[in-house]
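K.L.:
This is a predicted model, with the sequence first.
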Amino acid sequence: MRIFVIFVLTAYSHLLHAFTITVPKDQYVVEYGSNVTIECHFQVQKQLDLLSLVVYWEKEDKQIIQFVHGKEDAKAQHSSFRHRAWLLEDQLFKGNAALLITDVKLQDAGVYCCVIGYGGADYKRITLKVNVSMIDVENCSTCDMNSRNQNDTLFEET
């Protein structure tokens, strides 16, 4: 059995390090109501083949981006991100699966997962924290400060 395992690991060892993704920052801190671009980098050899690329962005149980075979499936996007979150497709050719979120809300705070498949697969987790000033809190008619659960990232007063 040990010989079989060594054979399999040797035969497929090129796949173990063939594809990895990196993140320039594992935590972003942004102001309530601002925009943020969260980056997830991957290697592109020569020219990017969009038909071979798969990109998913998720926040906990909410699907944000589903990009498969050169197309983004807008129907898969969770309603809380609709018309506020986009994959910056022009950045894909640079090896950057960048997620743009506009008009950041308190509910956007939390852990995001970037999953990329391109001749291999990898994922990274990135935390988003949202700062709120007292002016924002006073003007926020839709903020429910008491409904946060323990998985929400604490907002910070500035």
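P.N.:
Done, it's in. Small disclaimer: the values here were computed from a predicted structure and weren't measured. Numbering: from 1, shown residues only.
K.L.:
For the rest of this, base every contact and every neighbour count on C-alpha atoms.
P.N.:
OK.
K.L.:
so what's Ala74 up against?
P.N.:
Contacts of Ala74 were listed using Cα atoms under 8 Å, 6 or more residues apart in numbering, and they are 65-66.
K.L.:
Who are the contact partners of Phe67?
P.N.:
Taking Cα under 8 Å, 6+ apart, one finds 53-56, 73 in contact with Phe67.
K.L.:
would you list every one of the helices in the protein?
P.N.:
If you assign secondary structure with DSSP state H, the helices in the chain sit at 2-11, 13-16, 89-92, 134-139.
K.L.:
Out of the ones you listed, which is closest to Leu106?
P.N.:
Leu106 sits nearest to helix 134-139 of all the helices of the chain, at 10.3 Å, using Cα to Cα.
K.L.:
Name the residues that touch the strand ranked longest in the chain?
P.N.:
Taking DSSP state E as the criterion, the chain has its longest strand at strand 121-132. If you take Cα under 8 Å, 6+ apart as the criterion, strand 121-132 is touched by 19-23, 25-32, 40, 104-106, 108-116, 153-158.
K.L.:
ok, of these, which come out buried?
P.N.:
When these are checked for burial by 16 or more other Cα atoms under 10 Å, the buried set is 19-23, 26-27, 30-32, 40, 104-106, 108-116, 153, 155.
K.L.:
What about those, which are in strands?
P.N.:
Among the buried ones among the contacts of strand 121-132, DSSP E puts 21-22, 27, 30-31, 110-116 in strands.
K.L.:
Use this one as the comparison:
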Amino acid sequence: MSTSRFTFVVCLLTCLLNRSTCTEVTAEYGEDVILHCHSPRDADIEMLEWIKPDLNSDDYVFFFRENHRYDDYQHPSFHGRVTLRDPTMKDGDASVILKNVTMKDAGTYQCYVGKRSSQHSKRSVPELMNTITLKVEEPKPEHKVVKVKSGDTVTLPCRGFSSSPVTAVEWIRPEMEQAGYFYLSQDGRFVPDGQHPYGKGWVELKDTEMKDGDASLILKNAMPVDSGTYHCYVSQGTNRKKRDTDRPISIINLTVEPGHSEL
């Protein structure tokens, strides 16, 4: 039995014991996903807690109490990414929208709802309403073939999966990766240490601010020795150091043909 299937079975048993619902949701990397949760229609929701048990933290995915959301209680990885589907929670709709999902968002989510009590002196105890197992599919890299003449300036295209700020971009040539990366930028700064000699002084970002997720690379004065495969890895959102996935988001096959002077 696969790990994801085992996790879902465990969640299902938990739901049966708690008389709550249990669902499985699959999302594509970079898209927005709705995590569904509903309480009885006639319930006046006083408290809403969305948690992710495998965070190993007391912080919440989303916390709402007495008509206010509390971002201070939220886990840093979810800051600015979770909103109520219906801010009024009409008909008991306590669903939330999780924006720009990444591989790290996969896992189990639980929704607890506390209903307003007629006895104002007592605070309601939140009840488990729904358990969701979220699966995130890894993105498929974009493949492109680029052909130029020797001496040309060439752009190697690469764009993130969303408009979220790019916190890191790494370009490599797989056949030369052991000797260093081709280009690396973290937190808006070029990192020269560890750069492969073939990249030094010859490459730069098309847009240093990487607006709208544009992490394209410019290679100046291309030569036949530059022919080969280039992989682009991008990190967006809260992930500042590590690649979001083990797969590149862009694969470029570059061919630099000799110029007339080299024929």
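P.N.:
Nice, thanks for sending it over. Note that the coordinates shown come from a computational prediction; the quantities given were computed from them, not determined experimentally.
K.L.:
Please report the distance of Thr255 of structure 2 from Ser163 of structure 2.
P.N.:
To Ser163 of structure 2, Thr255 of structure 2 is 30 Å away according to Cα to Cα, to the nearest Å.
K.L.:
Mind putting the ones in strands among the buried ones among the contacts of strand 121-132 of structure 1 into CSV with distance to Arg84 of structure 1?
P.N.:
Formatted as CSV, these follow (distance: Cα to Cα, whole Å):
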residue, distance to Arg84 of structure 1
Ile21, 25
Thr22, 24
Gln27, 20
Val30, 15
Glu31, 15
Gly110, 16
Val111, 17
Tyr112, 15
Cys113, 17
Cys114, 17
Val115, 20
Ile116, 21
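K.L.:
of all those, which comes closest to Phe93 of structure 1?
P.N.:
Ranked by distance to Phe93 of structure 1 (Cα to Cα), those are led by Ile116 at 13.7 Å.
K.L.:
show me the contacts for the equivalent of the closest one over in structure 2.
P.N.:
Pairing criterion TM-score structural alignment: the partner of Ile116 of structure 1 within structure 2 is identified as Val234. Neighbouring residues of Val234 of structure 2 by Cα under 8 Å, 6+ apart: 160, 166-170, 215, 243-244, 248-249.
K.L.:
In strands only, show me the residues you listed.
P.N.:
Counting by DSSP E, the part of those found in strands is 166-170.
K.L.:
a markdown table please, covering those residues and showing neighbour count and distance to Trp202 of structure 2.
P.N.:
What follows is these, written out as a markdown table (neighbours: other Cα atoms under 10 Å; distance: Cα to Cα, whole Å):
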| residue | neighbour count | distance to Trp202 of structure 2 |
| --- | --- | --- |
| Val166 | 27 | 22 |
| Thr167 | 22 | 22 |
| Ala168 | 25 | 19 |
| Val169 | 30 | 17 |
| Glu170 | 20 | 15 |
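K.L.:
residues contacting His17 of structure 1?
P.N.:
Under the criterion of Cα under 8 Å, 6+ apart, the contact list for His17 of structure 1 is empty.
K.L.:
Would you check how far apart it and Lys62 of structure 1 are?
P.N.:
His17 of structure 1 sits 29 Å away from Lys62 of structure 1, going by Cα to Cα.
K.L.:
Which single one of the ones in strands among the buried ones among the contacts of strand 121-132 of structure 1 is nearest to Ile135 of structure 1?
P.N.:
Sorting these by how near they are to Ile135 of structure 1, with Cα to Cα, puts Glu31 at the top with 11.9 Å.
K.L.:
How about that closest one: what's its closest non-neighbour residue?
P.N.:
Once flanking residues are discounted, Glu31 of structure 1 sits nearest to Asn131: 4.7 Å by Cα to Cα, 6 or more residues apart in numbering.
K.L.:
what does the one you found align to in structure 2?
P.N.:
Aligned against structure 2 by TM-score structural alignment, Asn131 of structure 1 finds its counterpart in Glu257.
K.L.:
what's the nearest residue to the aligned residue in structure 2 for Leu100 of structure 1 if we skip its chain neighbours?
P.N.:
Applying TM-score structural alignment, one finds that Leu100 of structure 1 aligns to Ile218 in structure 2. Closest residue to Ile218 of structure 2 in three dimensions, ignoring its sequence neighbours and counting by Cα to Cα, 6+ apart: Thr155, at 4.5 Å.
K.L.:
I figured Asn221 of structure 2 was touching Gly201, is that so?
P.N.:
No. Taking Cα atoms under 8 Å as the contact criterion, Asn221 of structure 2 and Gly201 are not neighbours in contact, 10.6 Å apart.
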